[in-house]
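Asker: what's the 3D shape of this:
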Amino acid sequence: MNKKEELLANAKISSVLFKLALPATIAMIVNALYNIVDTIFIGRGIGTLGIAGVAIQLPVQIIILSCALLIGIGSGSMISRNLGKKDTEKVNYIACNSFLCVGCMGIIFSILGYMFATPIVDFFGATKNILPYARDYVKIMFIGSLYFPFCVSTNNLIRAEGNSRDAMISMIIGFLTNILLDYIFIFILDMGIKGAALATILSKLGSFIYIIIYLNSSRTSIQIKLKYFVPQKNIIKEIISIGFSGFAVQVSSSIVTIILNHILGHLGGDLSIAIYGIIYKITLFLFMPLNGMIQGMQPIVGYNYGCNNISRIKETIKLTIICTTIITTIGVLIGELFPYQIISLFNKDEVLLSHGVSALRIVIIMTPFVGVQMTGLGISQSLGKSLTSFFLSILRQVLLFIPLILLLPNIYNLGIWGIWIAFPIADLLSMIITILISKKQFKNFIVENNTYTKI
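Answerer: Below you'll find the model as predicted:
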């Protein structure tokens, strides 16, 4: 048993969760900061239409991310469990098959996306004023999709083998590079929205190079050999089956964003789309630490599932829920107390500020409950429960939020405020449903392994 496996199997849960979750959380916060800083540069250097243009193309980034997570979450879950079973040969096949899948994906996205950039952003809700900004930004982003999916997917593999530090470093490299290039391209070279997009794809290239170096080092237990790149139908099928929940989470987010862009454009015009673009980046900052905690939890749950160690799984889940709730509560308190200062970081337009402050306060009020829902989804993914994972992945966004944003604006003439109110209602309902499903799932799992204890 190597040091990584010893950590997952025997170390104190609080210590191992902290050791794995801290780098992942830092990486997620860094990623959220990248999104916020990028939007601040665009808002200050280009203006409201620049922010709206980036908001319009968000579904593109989300769809690319979702496909990368489809492979990354599925292969990461399989790697954790097979490390627990000591099947290193299968681990290598899983990793290399995931590289094949994500490589083909990047080529397809890059070619087709660049060719059809204009109709894509038009479909996603770009108004006449916003379209030039969204089109210029997304065309450059599609070039970066050649390697961006690989970065996202492979980070999941790195964390799955208990090495979240290197996953964190790859993201920090991208963040720091992006800040520097944003400033140079937008303010010094005056390249506008194209400069913002170029800074983004070049920063992702830095992360990509670091990951390639890591995979060829002694720090990884994955062996990259030609014989492992032979497509394995059963492995690819299981990767997709398990990872589909992560895919569904992101795709549902993309669908929601498309619908929101159209509704916001109809009810509030370009300004409302820009406000949502800002709020999306702020809530992303709240959610990213949660993702870090979940990513720290999953290797522990997956490995100990392979070892059939139920007590360690229970302790990990309880500690994760406590930590995610505390983290989000602190974030919400800051957002509720200082909304004006937060919104004004992006743009100082008084009309945008007056509407954006109230909208932000409404949207984030129930965010502490999201940690429970995300933990439930993470558990299902780690245990390889594909059907439950899929249901929980579409619960909040598709089954609850979309009906709410279609209905609430028409109730008592709420209009645009009905959109903002839909967020906290969906958060609360999804938490309640997730608790009921997760308790039943975990009790069934314990009974199946003949180790039933009351939870």
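Asker: contacts, neighbours, all on C-alpha from now
Answerer: OK.
Asker: check which helix or strand covers M288.
Answerer: helix 233-306 (DSSP states H and E).
Asker: ok, then the element right after that helix?
Answerer: Following helix 233-306 in sequence, per DSSP H and E, is helix 310-337.
Asker: for that following helix, packing partners?
Answerer: Helix 310-337 sits against helix 13-45, helix 233-306, helix 350-364, helix 370-383, with contacts defined as 3 or more CA pairs under 8 Å, 6 or more residues apart in numbering; DSSP states H and E.
Asker: let's have these in JSON lines, adding mean neighbour count and distance to V138.
Answerer: Listed next are the helices and strands packed on helix 310-337 as JSON lines, based on neighbours: other CA atoms under 10 Å; distance: least, CA to CA, whole Å:
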{"stretch": "helix 13-45", "mean neighbour count": "22", "distance to V138": "14"}
{"stretch": "helix 233-306", "mean neighbour count": "23", "distance to V138": "15"}
{"stretch": "helix 350-364", "mean neighbour count": "18", "distance to V138": "24"}
{"stretch": "helix 370-383", "mean neighbour count": "25", "distance to V138": "29"}
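Asker: next, the structure of the following sequence, for comparison with the previous one:
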Amino acid sequence: MSLGERRLAEGAMLPLFVRFAVPGIMSLLFFGIQILINGALIGNFVGADALASMNLILPVFGLTVSFCIVLNVGAQCIVGLRLGERDYAGANGAFFSGFVLTLAATLSWAVFSYFFSVEVSRFMGADEKLLSDCSVYLKISAISMPMTSLVFYLSGAFRAQGRPMFSFFIMVLMVVVHLVSDLFFIVYLKMGLVGAAYATIFGGAAGLLFSLPTFFKRASTLSLFKGGFSLKTSLMMLYNGSSEGMSELTVNLMIIIFNYVMMKSLGSAGVAAFTAVNYLSFVAAAFFIGLTDGMRSIISYNYGMKNSDRVFGALKLAAAVVGLLGIAFWAFIFLFNDFAIGLFFSDKEAEVIALAKGGAKIFSFAFLMQGLNILASAYFTAIGNAKISLVISFLKGFAFTVIAVFALQYFFGVDGIWAAVPTGEFMTLFVSFTLMFKALSSLKKGDFKQYA
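Answerer: Predicted coordinates:
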């Protein structure tokens, strides 16, 4: 048993929580801050139309991320369960299979996006005013898709081995390189969206350069030379990670729907306003997802060892933290609304600023429930119960929210659009609570069902 595995099995829960959850939070927080700063630079130095163009293309990358999250989460959970069972061959087989699928899928999607950038941009809703910017941004930044996706995949592999700090270092490195490149290309060279696209390439390349060599060493617990591709394991990973992928997929589908509704109701100003609020939401989601991502390895490993006390301990800590964070994010939007929205636009964008400020206050109520729903979904994924996790993710990210966006818009206009996400989160919370209560009651009786 390695030192990392020993910590997962025997380490005191609070220090273990800090060791795994904090790097998980900080990793995605840096990524969320990167998105926020990138949006702020585009909005202030290029303009609201450029920011709207970037948001129209965002779901294209989100589709890639959705598939990668499926593989990342599925592999991480299976690897964690197998390591907990001392099945090192099974762990390496899962790791290798996920790596191959991630590379093949993202490379294919990148090639498609590069050669059909105009057609994809039109499909995403770009009009003639925004088409050129959308197409150029997509074509260049598509090159970064395979690199960035592999960095996220390998980051999950580091955490599964009990090395969250190295995973954190890689993410920080990628974000810092991206932001420095952003400043150089957008502010200094004044290259606009083209510069932003080049910055994504530099960031992904830096992260891959420092993360990949570890897995070429035969002495590593997980090595690309120790595993072989397994179709059965691959299908298991795809199934087990499907709920998390569904969560990301539905987020991107919702962005498409919101962009469409805003474009029809308010034009590019509405899309730009939604972009600013959506980027603030990314930062909050980074905390919630980072925390649950960090805790997932602890839960998977100890569930594999049939240690219910440690599973309960991890869940209690996670629930307390996401609850407090949700209140903090909601309060921040209300108290510092002018500052938060002002990050994205210059003073001349008065119409967009007014729309975004009003929308942010309504939207922020979602933060009070979002973290708890994400935690519930992550728990079922961690123990291999993808079916339940998939239900929560689908209801939260799509079904309830889609119904709300069209119903509330009909009765309350633009305010109803902003209220759709908090309404969807609130409705999902009832489902999450019911499913978690039932699952934890069974676990308390010592019922450790094997799902993966």
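Asker: superposing both, give me the TM-score.
Answerer: TM-score of the superposed chains, computed with TM-score structural alignment, normalised by the length of the second structure, equals 0.96; 447 aligned residues with a CA RMSD of 1.6 Å.
Asker: what's the closest of the helices and strands packed on helix 310-337 of the first structure to L69 of the first structure?
Answerer: helix 233-306 (5.8 Å; CA to CA).
Asker: what residues in the second structure pair up with that closest one?
Answerer: The alignment of helix 233-306 of the first structure onto the second structure (TM-score structural alignment) spans residues 231-304.
Asker: first to last residue in the matching stretch, what's the distance?
Answerer: Across stretch 231-304 of the second structure, the terminal residues are separated by 23 Å (CA to CA, to the nearest Å).
Asker: including distance to S218 of the first structure, could the helices and strands packed on helix 310-337 of the first structure go into CSV?
Answerer: Output for these, formatted as CSV (distance: least, CA to CA, whole Å):
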stretch, distance to S218 of the first structure
helix 13-45, 19
helix 233-306, 20
helix 350-364, 43
helix 370-383, 26
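Asker: nearest to M105 of the first structure, of those helices?
Answerer: Nearest of those to M105 of the first structure, taken as CA to CA: helix 233-306 at 13.2 Å.
Asker: what about the closest one, how far off from the second structure?
Answerer: When the second structure is overlaid, helix 233-306 of the first structure sits 0.9 Å from its aligned residues on average, using mean CA distance after the TM-score superposition for the first structure.
Asker: I201 of the first structure is nearest to which of the helices and strands packed on helix 310-337 of the first structure?
Answerer: Among these, the nearest to I201 of the first structure by CA to CA is helix 13-45 (12.2 Å).
Asker: mind giving me the packing neighbours of that closest one?
Answerer: helix 48-56, helix 164-182, helix 192-215, helix 233-306, helix 310-337.
Asker: and those as CSV, adding distance to W420 of the first structure?
Answerer: Listed next are those as CSV, based on distance: least, CA to CA, whole Å:
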stretch, distance to W420 of the first structure
helix 48-56, 16
helix 164-182, 30
helix 192-215, 28
helix 233-306, 9
helix 310-337, 15
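Asker: which stretch among those helices comes nearest T118 of the first structure?
Answerer: Checked against CA to CA, the stretch from those lying closest is helix 48-56, at 11.8 Å.
Asker: how far off centre is the helix or strand just after the closest one?
Answerer: Under the assignment DSSP H and E, the closest C-terminal helix or strand after helix 48-56 of the first structure is helix 58-84. Taking CA atoms, centre = their mean, to the nearest Å, one finds the center of helix 58-84 of the first structure at 10 Å from the center of the full chain.
Asker: what do you get for stretch 78-89 of the first structure?
Answerer: 25 Å.
Asker: rewinding a little: out of the helices and strands packed on helix 310-337 of the first structure, which is closest to Q57 of the first structure?
Answerer: Nearest of these (CA to CA): helix 233-306, 9.2 Å.
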